[in-house]
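> Sequence first, predicted coordinates after that:
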Amino acid sequence: MIPILNSHPHSAPSLASLTSLLKTQLNAINACILEKMQSPVTLIPQIAGYLISLGGKRLRPLLTVASAELCGYEGTRHIQLAACVEFIHTATLLHDDVVDESTLRRGMSTANALWSNKASVLVGDFLFSRAFELMVNDGSLDVLQILSQASSTIAEGEVMQLASSHDLELSQETYLKIIGAKTARLFSAATEVGAVVANADASKRKALAWFGHTLGIAFQLMDDVLDYAADQEKLGKAIGDDFREGKVTLPVILAYEKGADSSFWKEAFEGGVRDEGALAHATRLLRESGSLLKTNHIAQDFVNQALESLKIFPKSHLKEALQDLAYFSLHREV
C-alpha cells in the first residue's frame, strides 16, 4: 500500500466508531430499505436485495444520520432519507456496472453478470423512482431540491467521464470536476440533507455539505489509487478495472503530465493495448513516477479540508467518529 504522511494520530482508523454509535439507526435504515424495495414484480426485490446484501458500508446513509444528529436532531425523518440516499447510490451502481461492463463487485458477481443488462438498468430505474417517492413523502422542498439536483449532477458526472474516456489530455481540474459530480455530489447531498432535517443554521449546513464533498473526493481519489495498488482479495473487484476500461484517472493524468513513458500511455489509452502485461507496466510506471503517492497526498489535502469543516461543531463522540471516518478514507483497503 502507498504510505501516508501526516496521517491519523491513532492507529488503524475505521468505520467502527461511527457504526457502533449509530447501530440502532443503522438497523432502522436497513429495515426501511428492505421494506421500501419490495414489489409484486419479484425480479425487482431479487436483484435489488442481492446488490444491497453484498455488504456495502452504508456510508452515505450513515452520513445523513450522523449529520442530522450532530446538529441535535432527535426525530426519525432522517431514517427514511438515509434509505433514500442508499437507493440513489444502489441505482447508480446497477447502472455503472452495465456501462462499465463490470462482472465483479465486492468480490461477487455483478447483477448484470447474473441476470442481464436490461434487468439491471430497469431495477436501477425502479430504485431511483422509489428514492423520489421517499423524498416526496418527507414533505420538505429543501430536501427534494438537494437530492433531485444531486441525482442529475451524478448523471452528468457519469456522462462527463464517458466522454473523457481514453483522453490523456484530461486536466487535473477537469478530472476533479468529474469526480466532484459523479461521486462527491451524493456524499455532499447526504450530509446536507441531515443538516436540513435538523433545521441547522446556514453555517452548519454549509460546513456539513463541504465535509461531504471533500470526503467524497478523497474516497474517489483513493479508489483511483487502490485500482492499481490494492490487494485484489481485499478490494473485492478485479485490480486494474479502470485501466482495462480505458478510464483516465488522476494517477494516469499525473504520470502522463510528468512524461513518464508517454508513448506507452498513448498506445494503451488511444491504441487500446491494455492487456495484463500493459497493466503491470502501467502499475510500475505509476509507482516509479510517484503518481500514486501524489494522488494520495491530494486526497489527504481534501481530508484536511473535511476535518477543518467540522471545527464549527463542539466536541462529541459523533464528531470524533466523523473525524475518524475522514482518516479512514485514506487508510482503507476496500
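Right, received. Where do you want to start? Every value quoted in this text rests on a predicted model; they were computed, and no experiment measured them. Numbers count the residues shown, from 1 in each chain.

> drop to CA atoms for contacts and neighbour counts, all remaining ones
Fine.

> which is the next helix or strand following the helix or strand where Val143 lies?
Using DSSP states H and E, Val143 maps to helix 141-163. Using DSSP H and E, the helix or strand that follows helix 141-163 towards the C-terminus is helix 172-179.

> Not counting that next one itself, show me its contacts.
Gly157, Glu158, Met160, Gln161, Ile217, Gln220, Thr249, Leu250, Ile253, Leu254 (CA atoms under 8 Å, 6 or more residues apart in numbering).

> Tally up the residues packed near the second one, please.
Other residues near Glu158 come to 19 when the count uses other CA atoms under 10 Å.

> same question, the one 4 residues further on
Other residues lying near Leu162 total 14 when counted by other CA under 10 Å.

> and it, how far is that from Tyr175?
Remark: distance between Leu162 and Tyr175 (CA to CA, to the nearest Å) = 12 Å.

> same thing with Arg284?
With distances taken as CA to CA, Arg284 is found 22 Å from Tyr175.

> of those two, who's got more company?
Just comparing Arg284 and Tyr175: by other CA under 10 Å the higher neighbour count belongs to Tyr175, 19 against 14.

> For this protein, which segments are assigned as strands?
Assigned by DSSP state E, the chain shows strands spanning 104-105, 108-109.

> Take these and write them to JSON lines, including mean neighbour count and distance to Val121.
Conversion of the strands of the chain to JSON lines gives the following (neighbours: other CA atoms under 10 Å; distance: least, CA to CA, whole Å):
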{"stretch": "strand 104-105", "mean neighbour count": "18", "distance to Val121": "16"}
{"stretch": "strand 108-109", "mean neighbour count": "15", "distance to Val121": "16"}
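
> try this one side by side with the last:
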Amino acid sequence: MSSQASHSKPSVLRAKAAPPSSLIRKLLKYKYYYALLLPGLIYFIVFKYVPMGGVIIAFKDYKLTQGVMGSPWVGLKWFRILWSTGDFWNALYNTLLISFYKLIFGFPAPIALAILLNEVINRRFKRIIQSILYFPHFLSWIVLGGILFAILSPGTGLLAWLGFSSSPLMQPESFRSLLVVSHIWKEVGWGTVIYLAAIAGINPEMYEAARMDGANRFRLISHVTLPAISGTIVIMLILRTGQILSAGFDQVFILSNDVVLHVADILDTYVYRVGLSLGRFSIATAAGLFQSLAGLLLLLFTNWLARRFSDQGLW
C-alpha cells in the first residue's frame, strides 16, 4: 500500500505542475509588448466600441427625459424621414463630391512628393524640406483656418495686395477647390512618411540591375520604384476609399459660413447641426449610422476589386 501511495503522489504533483498552454507562453514571452499595446486597446474599446451601443437611438424616438432604454421603438421611421429630406441629399452630394476631389487630386500628391524627395541627394536640404512639409500636419484646423482667413482676407490679407474685392471663402464656386487645396497643403507632407518608408525598403540591387540595363531616372521610377511600392499604394487607396463619406468635419466646420453652406454642408456637419444644434438626436444618429455602413460597404467593395485585379488587399 505504501509503495502504491508513493507512486501515485508524484503523478499528482506532475499533473499540478503541467506546463502552461502555448497561448499563455506567448503572452508571457511578449508581455512587455502587450503592455505597450494596452493603452491603445483601452482607447479603442472605450471611445470606439462602447459608444456603438448608442446606435439603437436611430431606431427609437429618443427623449432625454426617458433615456435610451426607456424611449419607445419606432423601427425605420427616422431613416424614412432622413431619406425624404432635401438637406440630407444635398449633404450627401457635397460629401461625395468633396471626397472624390480629395481622392483624385490629394491621393497621388504624397506618392509623387515621396518619389521627388527620394531623388534628392543632399541630405541636409532633404531634411529641411521634409520638416517644412510635415509641419502643417501637426497644426489643428483652428490654427490653419486662422491663417487662411488672414491670407485670404480682401481687406488686410494677400488678396488685398492683388486687388481682389472678395474672399474665395465667401464664394460658392471656389469654396470646394479651396477645401481640396488646403487639405493637400496640410496632409501631403505627412502622407509621404509611409511612401518614403516603403521606398526605403526596396532592394538597392534592383536599381543597380536597372542601371546596368541602361535605365535612366524616369525608367527607374516607373519600372522599379512604383512597382515595388504598389502594395502600399493599394492598401492606402482601400483605406482612403472607406473614408469617402467622411470629408473632414474639422476643416469644413472651421472654414464654412452661411454664404457657402449649400456647397459646404457635408454629412459630418449635417449630423452635428441636426443632432446637437437642433436636438434631433435620433435622426442625427440615423444619418451617422448610414454614413458608417456605407463607408464599410465601400471599403469591402474596394478591397474585393483590389484582390480581383491586383491580388493585393487588406485581407
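Great, that's in hand. Computed from a predicted structure; not experimentally measured.

> TM-score for the pair, please.
Overall, the chain-to-chain superposition scores 0.32 on the TM-score scale (TM-score structural alignment, normalised by the length of the second structure); 166 aligned residues with a CA RMSD of 6.2 Å.

> follow-up on the earlier one: list just the nearest of the contacts of helix 172-179 of the first structure to Tyr228 of the first structure.
Lowest distance from Tyr228 of the first structure to these (CA to CA) belongs to Thr249, with 10.7 Å.

> burial count for Gln88 of the second structure?
Not Gln; residue 88 of the second structure is Phe. Using other CA under 10 Å as the criterion, Phe88 of the second structure is surrounded by 19 other residues.

> you'd agree it is up against Leu82?
Yes. Counting by CA atoms under 8 Å, Phe88 of the second structure touches Leu82, with 6.6 Å between them.

> Could I get the buried residue list for the helix holding Val143 of the first structure?
Of the residues in helix 141-163 of the first structure, those buried by neighbour count under the rule 16 or more other CA atoms under 10 Å are 143-144, 146-148, 150-151, 153-154, 157-158, 160-161.

> Which strand or helix spans Gln4 of the second structure?
When elements are defined using DSSP H and E, Gln4 of the second structure is found to belong to helix 2-16.

> swap in Ser292 of the second structure?
Assigned by DSSP H and E, Ser292 of the second structure falls in helix 281-309.

> hang on, the earlier thing: to Asp241 of the first structure, which of the strands of the first structure lies closest?
Go through the strands of the first structure one by one with CA to CA and the one that ends up closest to Asp241 of the first structure is strand 104-105, at 9.9 Å.

> Please, where are all the helices along the stretch 1-150 of the second structure?
Using DSSP state H, counting those that start in this stretch, the helices of the stretch 1-150 of the second structure run over 2-16, 22-29, 31-44, 67-70, 77-83, 86-101, 108-118, 123-134, 141-151.

> Reformat the ones you listed into CSV and put distance to Asp268 of the second structure next to each item.
Formatted as CSV, the entries for the helices of the stretch 1-150 of the second structure read as follows, by distance: least, CA to CA, whole Å:
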stretch, distance to Asp268 of the second structure
helix 2-16, 58
helix 22-29, 40
helix 31-44, 20
helix 67-70, 22
helix 77-83, 14
helix 86-101, 9
helix 108-118, 25
helix 123-134, 26
helix 141-151, 15
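
> Among these, which comes closest to Thr285 of the second structure?
For these, proximity to Thr285 of the second structure was assessed by CA to CA; helix 77-83 is nearest, at 9.0 Å.

> What is the helix ranked longest in the first structure packed up against?
Looking only at the first structure and at elements set by DSSP state H, the helix with the highest residue count is helix 202-229. In this structure, helix 202-229 of the first structure packs against helix 172-179, helix 185-197, helix 241-244, helix 250-257, helix 291-309, helix 317-331, with contacts taken as 3 or more CA pairs under 8 Å, 6 or more residues apart in numbering; DSSP states H and E.

> where does it sit relative to the chain's centre, distance-wise?
Helix 202-229 of the first structure sits 8 Å away from the centroid of its parent chain (CA atoms, centre = their mean, to the nearest Å).

> just the angle between that helix and helix 317-331, please?
For helix 202-229 of the first structure and helix 317-331, the angle between their directions (axes from the mean of the first three to the mean of the last three CA atoms, to 10 degrees) works out to 30 degrees.

> Of the contacts of helix 172-179 of the first structure, which is the nearest to Glu69 of the first structure?
Ile217 (23.3 Å).

> So that closest one versus Asp142 of the first structure, what's the distance?
The span separating Ile217 of the first structure from Asp142 of the first structure equals 24 Å under the rule CA to CA.

> Mind checking the helices and strands packed on helix 202-229 of the first structure for the one nearest to Ala31 of the first structure?
It's helix 185-197; of those, that one is closest to Ala31 of the first structure (CA to CA) at 18.7 Å.
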